[in-house]
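>>> I'd like to go over a predicted model; first the sequence, then the structure.
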Amino acid sequence: MGETRFESALADCLDEGLETTLAEARKGSREAFDALIRRFEKKVMKTALYLTGNLADAEDAAQEVYIKIFRFLPAQREEGKLERWIYRITVNAVRDLRRRRVLRLPIELFVAAVRPRDPVVQGEVRGRLLGALGRLSFRERTAFILTQLEELETSEVAEILGCSPVTVRGHVHSARAKLRRSFRDLKEYAWTVL
């Protein structure tokens, strides 16, 4: 189903608002920078949380992202690629965080795809999901999260990770296979999309 005229006009207004905010933030406006951060902070935090599996580490990574955005925004000139640029900074901030220290134990992630009614099974499913995500390589986890949960295009994820789209698809395929194996004996609760 196509976009309505209202939705199209609203998107144009939001884009114009973003361009204005971006221009002001590049000139050093603290208010514009804060507005820019507010616009992207949920995506940054959600991505960082999925990649780290830990709220404290996700918050640390997000702070690094905001600092880098503030520092490098004046040099970022690819207007249509701002969101992709912010995802790349987020992925790199998490990668840097992982290099600097061992990650803490993970907290509960949002498990929207699996909602068993039995709390015991629900806990087991969450535990398996966290464990399975933790066993994926950084690139597999990042490719899976950005394409499947954040719904970015393969080409965008390839640019963020600095690899080809074919490589991204390979990482996603490998991640799905590993996640499926983790849910092998819980067929009724397993993600059907994996």
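Sure thing, it's come through.

>>> C-alpha from now on. contacts and neighbour counts both.
Will do.

>>> ranges for the helices of this protein?
Along the chain, the stretches classed as helices by DSSP state H are 5-26, 30-52, 55-72, 82-100, 119-135, 138-144, 154-161, 165-182.

>>> ok, second structure coming up, stack it against the first:
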Amino acid sequence: MGQSIGNWRMKMNKVDLRLLSEYGETKNLIIKNSEIEECRDLQDICELWNKDDKEYIEGHKFKENYIEKCIKEGDLPPIKDAKVEFYKIKSIYLKDEKKIIGFLDAYHGYPSLNSFFISTFVISPKYQKNGYAQEVIEYISNEVKNLDYERICIGVYLKNWKALRFWTKAGFDKILGIYGDKNYSENTYAFIGLEKRLV
């Protein structure tokens, strides 16, 4: 028993060495660790989705303090010993305008140690359909692959057809499972786990 705990701790330390860079750039974007000073701009992006169809798609809206909580405490997965150190929320800036246009949050080492999990990814509606989301996912995929993760996992609500099209087009083509309510109705919600293999 003691040896298996020791092996698990060694594996978790390896995850610790495999965290995304604090700052990165693509052709059009800057992707960096979010800071408390960015809360208002990031929460405004959440509110745009709240006003649109988030509640219809997922059954709930972002809470008023969602971003602040993510920056300060993390939005950790439902696993024993989840650690805030393995969680990151990233602000996405458009280089030319020096403006925040979106964010993503992710956990290193979930649902398995060789996995990188994106739990939320939002681009402001004004900046959608410009290829920025694809640019972010290409950047993240390359970074995560260079850190020796084998796959990226996501969960997409089944009513979010736009997101399902985006993620499958981006290479998330393996189904991990379907979770949530068993029967469809206007007031029931389920999501599909998808995976993109990197090796």
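Thanks, I have the structure now. Only a predicted model underlies this, so the values are computations on that prediction, with no experimental measurement involved.

>>> Would you pull the TM-score for this pair?
The TM-score (TM-score structural alignment, normalised by the length of structure 1) is 0.28; 90 aligned residues with a CA RMSD of 5.4 Å.

>>> re earlier: can you redo the helices of structure 1 as JSON lines with mean neighbour count?
JSON lines is the format used below for the helices of structure 1 (neighbours: other CA atoms under 10 Å):
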{"stretch": "helix 5-26", "mean neighbour count": "14"}
{"stretch": "helix 30-52", "mean neighbour count": "19"}
{"stretch": "helix 55-72", "mean neighbour count": "19"}
{"stretch": "helix 82-100", "mean neighbour count": "18"}
{"stretch": "helix 119-135", "mean neighbour count": "16"}
{"stretch": "helix 138-144", "mean neighbour count": "23"}
{"stretch": "helix 154-161", "mean neighbour count": "19"}
{"stretch": "helix 165-182", "mean neighbour count": "18"}
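
>>> Okay, I137 of structure 2 and N7 of structure 2: tell me how far apart.
Taking CA to CA, to the nearest Å as the measure, I137 of structure 2 falls 32 Å from N7 of structure 2.

>>> Neighbour count: these two, which is higher?
Comparing I137 of structure 2 with N7 by neighbour count (other CA atoms under 10 Å), the higher total belongs to I137, at 15 against 11.

>>> In which helix or strand does that one reside?
According to DSSP states H and E, I137 of structure 2 maps onto helix 132-146.

>>> for the next helix or strand after that helix, packing partners?
On the C-terminal side of helix 132-146 of structure 2, the nearest following helix or strand under DSSP H and E is strand 151-157. With contacts defined as 3 or more CA pairs under 8 Å, 6 or more residues apart in numbering; DSSP states H and E, strand 151-157 of structure 2 has these neighbours: strand 115-123, helix 132-146, strand 190-197.

>>> Any buried residues in the next helix or strand after strand 151-157 of structure 2, and which?
Using DSSP H and E, the helix or strand that follows strand 151-157 of structure 2 towards the C-terminus is helix 161-169. The neighbour-count check on helix 161-169 of structure 2 (16 or more other CA atoms under 10 Å) flags L164, W167 as buried.

>>> how about whichever helix or strand Y56 of structure 2 is part of: buried residues?
Y56 of structure 2 is part of helix 54-58 when elements are defined by DSSP H and E. For helix 54-58 of structure 2, a neighbour-count test (16+ other CA under 10 Å) marks K54, Y56, I57, E58 as buried.

>>> Make sure the last one is actually in contact with Y157.
Yes. Distance between E58 of structure 2 and Y157: 6.3 Å, which falls inside the contact criterion (CA atoms under 8 Å).

>>> For the closest residue to Y23 of structure 2 other than its chain neighbours, pull up the helix or strand it's in.
With CA to CA, 6 or more residues apart in numbering as the measure, K32 is the residue that lies nearest to Y23 of structure 2, at 4.3 Å, once sequence neighbours are left out. Counting by DSSP H and E, the element that carries K32 of structure 2 is strand 29-33.

>>> From the contact counts, what lies against that strand?
Counting by 3+ CA pairs under 8 Å, 6+ apart, strand 29-33 of structure 2 packs on strand 23-25, strand 87-94, helix 132-146.

>>> Which other helices and strands does whichever helix or strand comes after it contact?
Downstream of strand 29-33 of structure 2, the first helix or strand assigned by DSSP H and E is helix 39-51. In terms of contacts (3+ CA pairs under 8 Å, 6+ apart), helix 39-51 of structure 2 is packed against helix 66-73, strand 99-108, strand 115-123.

>>> Let me know which of the ones you listed is tucked in deepest.
For the helices and strands packed on helix 39-51 of structure 2, average neighbour numbers computed from mean count of other CA atoms under 10 Å are highest in strand 99-108, which has a mean of 23.

>>> Report the contact partners of the closest residue to V172 of structure 1 other than its chain neighbours.
Beyond its immediate neighbours in the sequence, the residue positioned closest to V172 of structure 1 (CA to CA, 6+ apart) is F144, lying 5.0 Å away. Contacts here follow CA atoms under 8 Å, 6 or more residues apart in numbering; on that basis F144 of structure 1 touches H171, V172, A175, R176.
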